[in-house]
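Colleague: What shape does this take:
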Amino acid sequence: SDGYFDATQTFVVGADSDIASFADLAGKNVAVKNATAGADFANSLKDQYGFTVTTFEDSPTMYQDVLLGNSAACVEDTPIMAASIKEGDLALKIPAGMESEGAPYGFAIMNKSNQELLDMFNAGLKNIKANGKYEEILNKYLK
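Modeller: Have a look, this model is predicted:
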């Protein structure tokens, strides 16, 4: 489908951490989930900034590693982290300037015979963007 949200990956640190840049991670460990965009982002920066990467199978274990102090940061989808932090579920924070470039989310249509469904989705997306409902949803859940 047409892209409906430009998602970024972000480094996340403990709420009381003084890490404010990639350079602050030198000599430290960064937790990532296996085979994710976040892992790719961290691995693309590890040599330049001198940190190591440890892989986990799921988000809760990765977050716990940061909360326990074993890793200085983890990398996760920005909207997921922003929502979890906003809801007060995690004692973590997102330092400014530690995000990846955005990549659009889309609605996957696996069957080529579903062109009508794809067209309906794209038309609906265009409509809610035009009438302000899209921005209302983003503000409620992601900002």
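
Colleague: switch to C-alpha atoms for all contacts and neighbour counts from now on
Modeller: Fine.

Colleague: So which residue of this structure lies furthest out from the middle?
Modeller: Largest separation from the mean C-alpha position in the chain: S113, at 31.8 Å (CA atoms, centre = their mean).

Colleague: Wasn't it part of a helix?
Modeller: Yes: assessed with DSSP: H, G, I helix; E, B strand; the rest coil, S113 lies in a helix.

Colleague: so A82 makes contact with K143?
Modeller: Yes: with contact defined as CA atoms under 8 Å, A82 reaches K143; the gap is 7.3 Å.

Colleague: now the helices for the protein?
Modeller: 37-49, 59-67, 78-86, 115-131, 133-141 (DSSP state H).

Colleague: Turn these into a markdown table, including mean neighbour count.
Modeller: Below are the helices of the chain laid out as a markdown table (neighbours: other CA atoms under 10 Å):
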| stretch | mean neighbour count |
| --- | --- |
| helix 37-49 | 17 |
| helix 59-67 | 18 |
| helix 78-86 | 17 |
| helix 115-131 | 13 |
| helix 133-141 | 12 |
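
Colleague: Could you also give me the structure for this next sequence, so I can compare it with the first?
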Amino acid sequence: MKSALKTIALAAAIGLAAISGAAAQQVRVGFAAEPYPPFTSPDASGNWEGWEVDFMKAICAEAKLDCVVTPVAWDGIIPALTTSKIDMIIGSMSITPERQQTIDFSDKYYNSLPGIIGPKDQKFEPTPEGLAGKTLGVQVATIHQVYANKYFAPAGVTVKEYQTQDEANNDLAAGRIDAVQADSVAMLEFLKTEQGSACCDMKGMVKDDPEVLGLGVGVGLRKGETELKDKINAAIKAIRENGKYEEFSKKYFDFDIYGG
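Modeller: Alright, predicted model coming up:
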């Protein structure tokens, strides 16, 4: 009888372990390797923090996923996903028709327009005509690079490309370029820093083009990963409805980052 009970107990333990393992599916989450405040930045100990880190933690807890942050160079982040080096991208990646040819996306989890910043002592409009003859910095492999080459370059604006956003911001602060285009939220964060507030101000938002700028930011996923996509979409909906999204967002923003 004792032997039978031990067998039953062992089987139950194995069954519970299997259930636990299934509930803790490990997912490698690709972040851009460089800081992108207020969304993602490593602290002094190398631990990642920021709004998108909080977002990741919230949806992974909701979806019962064991999410592991995996830093990847931004210009190689989509190839890292398609070759299974990572399992999803949470990195302020806009949902664009061009990217949708290669990867899939979750539902939108935030949306903001690009902004242009420049030196405080220079007055110009954030338009192709306003920047004619000037040099505009953008990060490679971003919607801002595509947008600048489509609208600004043909109007006589020199588009200078950078591997990281920090490099573009540093060149602007040093006076080596005349303006920078990037996500307006990230640019406003830069303008709060000692470096940014000393040199620059916001010139305004660029004219929207959904074909280039997309319809918001989504979690990047491999095509065919239907089960994971369904889990992520359900988790985004749940944290929007249960108040968790608003709760952690208030730590960073005094406006609705979800956007229209």
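
Colleague: Got a TM-score for the two of them?
Modeller: Laid over one another, the chains give 0.76 as their TM-score (TM-score structural alignment, normalised by the length of structure 1), with 142 aligned residues with a CA RMSD of 2.7 Å.

Colleague: picking that back up, show me whatever sits in contact with both of A82 and K143 of structure 1.
Modeller: Taking CA atoms under 8 Å, 6 or more residues apart in numbering as the contact rule, A82 of structure 1 and K143 touch no residue in common.

Colleague: What about L10 of structure 2, how many residues nearby?
Modeller: 12 (other CA atoms under 10 Å).

Colleague: counterpart of it in structure 1?
Modeller: Taking TM-score structural alignment, L10 of structure 2 has no aligned residue in structure 1.

Colleague: just to confirm, which helix or strand has L10 of structure 2 in it?
Modeller: L10 of structure 2 belongs to helix 2-23 when elements are defined using DSSP states H and E.

Colleague: now for that helix, which elements pack on it?
Modeller: With contacts defined as 3 or more CA pairs under 8 Å, 6 or more residues apart in numbering; DSSP states H and E, helix 2-23 of structure 2 has no packing partner among the helices and strands.

Colleague: what's the offset of that helix from the middle of its chain?
Modeller: What separates the centre of helix 2-23 of structure 2 from the centre of its chain is 41 Å, taken as CA atoms, centre = their mean, to the nearest Å.

Colleague: got the angle for the helix or strand that that helix is followed by vs helix 226-241?
Modeller: Next in sequence after helix 2-23 of structure 2, counting helices and strands by DSSP H and E, comes strand 25-32. Here the directions of strand 25-32 of structure 2 and helix 226-241 differ by 70 degrees (axes from the mean of the first three to the mean of the last three CA atoms, to 10 degrees).

Colleague: what's strand 25-32 of structure 2 aligned against in structure 1?
Modeller: The aligned range for strand 25-32 of structure 2 in structure 1 is empty, by TM-score structural alignment.

Colleague: What residues of that strand count as buried?
Modeller: Residues V27, R28, V29, G30, F31, A32 are the ones in strand 25-32 of structure 2 that count as buried (16 or more other CA atoms under 10 Å).

Colleague: equivalent range in structure 1 for the next helix or strand after it?
Modeller: The helix or strand immediately downstream of strand 25-32 of structure 2 is strand 41-42, counting by DSSP H and E. Using TM-score structural alignment, strand 41-42 of structure 2 corresponds to no residues of structure 1.

Colleague: Good, we can wrap up now.
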